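> sequence plus the predicted model coming up.
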Amino acid sequence: MKAWMRSARKATCKSLGLALTLVAAATSAVAQNGPVKLGVLTDMSSLYADNGGQGSVVAAQMAVDDFKGRVLGREIQIVAGDHQNKADIGSVIARRWLENENVEAILDVPNSAVALAVQGITRDKKKLFLATGAATSRLTGDECSPTGIHWTYDTYALSQGATKAISKLGAKTWFFLSADYSLGAQLEADSRKVIDATGGKVVGAVKHPINTPDFSSFLLQAQASKADVIALADAGGDFINAVKQAGEFGVTRGQKLAGLIVFIADIHSLGLPSAQGLMLSSAFYWDLNDETRAWSKRFIAKTGKVPTMIHAGTYGAVMHYLKAVEAAGTLDGPTVADKMRELPVNDFMTRNGKIRQDGRLVRDMYLFRVKSPEQSKYRFDYYELLATIPGEEAFKPMEDGGCPFLKKS
């Protein structure tokens, strides 16, 4: 009897082992032959939803469609998630995608704290992170990654454009109103360096919680400082609310407001009467040339909204990633990342762009002034181009970034 039971147990164990082997083989086959999944991790419901959000999903799908929907003989699929501007939620989604759902690359992530968390996860998993929505320059600095590509813009480039331009117009004293998380801290830090270099002085600073509805106490402190410029080191809904409330408090009658990270969706929400005269730095404007207009008209037809630089960047990053996968003949993260660095970037947004070893896409940036209502002649006619800033001037030199893995190469 005991011998029979032992034999039965052995048979059961063998059957179970065979079943597990078959399941593993089937899972592996699905991973190798199923769709190539790209995950757009974004803000679907809060202060960055207009700048990224569903528009980033649409832009990514436009790139997939333009690539004819397949790569290496497999269907390409876009999946989307809402990080809710919380690093823990973003991390859970990123891990689930990479570990359980065979996602090959993560895109967008318009929140610097969430982006830094995702960069760490993708670095460990050797998967691609195409940061098209995040701003912090730490993504190519102390938190850089061999499989991380910082695509659209960063805090250094934005502060270089706006802060330098305003300083040249005679502004000497500054007060910072900064969002109390990674984005605000990095924007302020990068801008302070420019102010110091141009002989200006920071006379005060205050931090505000992310997504706060009430800026009154912060704006009163800024007003009391009598600074020439109040620099808004925040974005999305925070930037919009700060500008609106500054107007209500009469702050702008004696002081200039400077937005350090401004999207065209913000200007659309504010309206030209409130936003006119604001100078800003941007990586993209829909009405810049024939190519930007052609792509933007397609985007507007699908969404009814004007595309932001995040939307344009997401399209470009997906397209370049797919070209690199095809050229490399593999989905292996480090191999594809190397191929992305090797290939020049050319699309409606970027001319002869180059991805450096630290992951920074070096491309031109632009300085714009928001038009007055009288200057605007048609729908979304919001910006006047003041200057084109060459990429080599706009972005921090790689040797100054502090990317640790460069020392090992």
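The structure has been received and is ready for your questions.
> from now on I want contacts and neighbour counts done on CA atoms only, so please keep to that.
Will do.
> can you give me the neighbour number for V203?
Residues within reach of V203, counting by other CA atoms under 10 Å, total 15.
> actually A312, not the one I typed
As a burial measure, the neighbour count of A312 was computed by other CA under 10 Å and equals 29.
> which residues does it contact?
59, 284, 349 (CA atoms under 8 Å, 6 or more residues apart in numbering).
> of these, which count as buried by neighbour count?
Members of the contacts of A312 that pass the buried threshold by neighbour count (16 or more other CA atoms under 10 Å) are listed as 59, 284, 349.
> can you add secondary structure and distance to V229 and give those back as TSV?
Converted to TSV, these look like this (DSSP: H, G, I helix; E, B strand; the rest coil; distance: CA to CA, whole Å):
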residue	secondary structure	distance to V229
A59	helix	35
F284	coil	25
M349	coil	31
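> could I get the full set of strands for the stretch 1-150 of the chain?
36-42, 70-71, 74-82, 103-108, 128-131, 148-150 (DSSP state E, counting those that start in this stretch).
> residue closest to the middle of this protein?
The C-alpha lying nearest the average C-alpha coordinate of the chain belongs to G133 (CA atoms, centre = their mean; 1.4 Å).
> contacting residues for the residue nearest to V345 when sequence neighbours are not counted?
Leaving aside its sequence neighbours, V345 sits nearest to G353 (CA to CA, 6 or more residues apart in numbering; 4.6 Å). Listed by CA under 8 Å, 6+ apart, the contact set of G353 reads 344-346, 361-363.
> in the chain, which spans are helices?
Counting by DSSP state H, the chain has these helices, from start to end: 2-33, 53-66, 87-100, 112-125, 155-168, 182-197, 216-224, 237-248, 264-270, 272-275, 290-303, 309-328, 333-342, 391-394.
> take the one below as the second:
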Amino acid sequence: MALAVNEVTRGSKAALLASAATNVDLIGKACSPNTVMWTTDSWALSNTAAKVVVGSGKKKWFFLTTDFAGGIGLEKGASAAVSAAGGEVIGRVRFPFDTMDFASYLLQAQGSGAQAIGLAVAGAQLLNVLKQADEFGLGRGDQKLVGLAVFLTDVRAIGLKATQGMQLASAYYWDLNDDTRAFARRFAARTNGKYPTQMQAGAYASLLHYLKAADASASLDGQEMVRKMKELPTDDPAFGKATIRQDGRTMVDQFLFEVKSPAESKGEWDLYKLVKRVPAMEVYLPLGEGGCAMTVGAK
């Protein structure tokens, strides 16, 4: 969807603020002077998780992957990051998007000898994978489940019993500092007590920066607005200070979190504990390597 909207807005008077899309082509071969990509992407999610988990000693990986572009993209990005960090991919299985019974796949992962099980799965299918993984005891003991596209609402929906100990990458979590906590409380006051995901925080932050650019610009033309957004440093309560690269990538830091156990959690939304903060420069697709025409010659 984001790639389609990206083409509709290209060259128009509109600006596309992509806060929930993760397809790295938006800052690569499909980059547009009308588009800014906020929050995270498949490259950053994969690299953050792989870099930190391999660094902790979990070097042998097995992937459970949904057999479509999104899942395969996550798996490929994470596989490359695992290898670059000194790890090894010892196996993988891919399953159709409509799969409901994951028993055989989970048993393969469990018996593979892998130290980390990478989950290149998202949405409703992720919920089924995690519920069934809990039944098999996958991810307990020496094996670590690593979610490559897991969000706060996924963990809350499944529950801590089935997700405890899983590690995942995210650009935002409500309990990081005083600013993120204050923003989450404001959000919850307007949403019947629900706390923001990283994508909702990205929607807020990108629009806030757009409005600041509008104040500083003589034109509301889409390309002019994006140019002004890149010119101005960002500063918002969800992500703090950052910059926007030539290719439209907003350079916010990434984090690796571990899901708390039921005993560790002190409330309905107290779901994560921080493992490590990773600077943006270490985890995003390097500028000029994604095929973006706007970055020719850039370093």
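All right, it came through fine. Values in this document were obtained by computation on a predicted structure and should not be read as measured data.
> still on that earlier bit, how about the strands of the stretch 1-150 of the first structure in a markdown table, adding mean neighbour count and distance to T292 of the first structure?
As requested, the strands of the stretch 1-150 of the first structure are arranged in a markdown table below (neighbours: other CA atoms under 10 Å; distance: least, CA to CA, whole Å):
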| stretch | mean neighbour count | distance to T292 of the first structure |
| --- | --- | --- |
| strand 36-42 | 25 | 22 |
| strand 70-71 | 18 | 25 |
| strand 74-82 | 17 | 23 |
| strand 103-108 | 26 | 20 |
| strand 128-131 | 30 | 21 |
| strand 148-150 | 29 | 21 |
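> make a markdown table from the ones you listed and add distance to S376 of the first structure to it.
A markdown table is the format used below for these (distance: least, CA to CA, whole Å):
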| stretch | distance to S376 of the first structure |
| --- | --- |
| strand 36-42 | 31 |
| strand 70-71 | 41 |
| strand 74-82 | 35 |
| strand 103-108 | 30 |
| strand 128-131 | 32 |
| strand 148-150 | 33 |
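> and of these, who's closest to E326 of the first structure?
strand 70-71 (6.3 Å; CA to CA).
> the alignment partner in the second structure of F239 of the first structure: neighbour count?
Structural correspondence for F239 of the first structure with respect to the second structure (TM-score structural alignment): L126. Neighbours of L126 of the second structure under the rule other CA under 10 Å: 20.
> again, but for the one 5 residues further on
Here the number of neighbours of K131 of the second structure (other CA under 10 Å) works out to 15.
> give me the subset of the contacts of G353 of the first structure lying in strands.
361-362 (DSSP state E).
> any idea how far S217 of the second structure is from the closest residue in space to S79 of the second structure that isn't next to it in sequence?
Of all residues beyond its chain neighbours, the one nearest S79 of the second structure is V89 (6.6 Å), with distances taken as CA to CA, 6+ apart. When distances are taken as CA to CA, to the nearest Å, V89 of the second structure and S217 of the second structure turn out to be 49 Å apart.
> L160 of the second structure now?
Look at L160 of the second structure and S217 of the second structure: by CA to CA, they are 47 Å apart.
> pick out whichever of the two has more residues nearby.
A count of neighbours by other CA under 10 Å puts L160 above the other of L160 of the second structure and S217, at 20 against 15.
> aligned to that one, what sits in the first structure?
Aligned partner of L160 of the second structure by TM-score structural alignment: L272.
> what sits against its match?
370-373, 382.
> narrow these to those that are buried.
Using 16+ other CA under 10 Å as the threshold, 370-372, 382 are the buried ones among the contacts of L272 of the first structure.
> and which of the contacts of A312 of the first structure is nearest to R138 of the first structure?
In terms of CA to CA, no member of the contacts of A312 of the first structure lies closer to R138 of the first structure than F284, at 21.7 Å.
> is it true that the closest one touches F348?
No. At 9.7 Å, F284 of the first structure does not count as touching F348 under the criterion of CA atoms under 8 Å.
> residues near the alignment partner in the first structure of F62 of the second structure, how many?
Under the alignment by TM-score structural alignment, F62 of the second structure pairs with F175 in the first structure. Applying the criterion other CA under 10 Å, we find 23 residues in the vicinity of F175 of the first structure.
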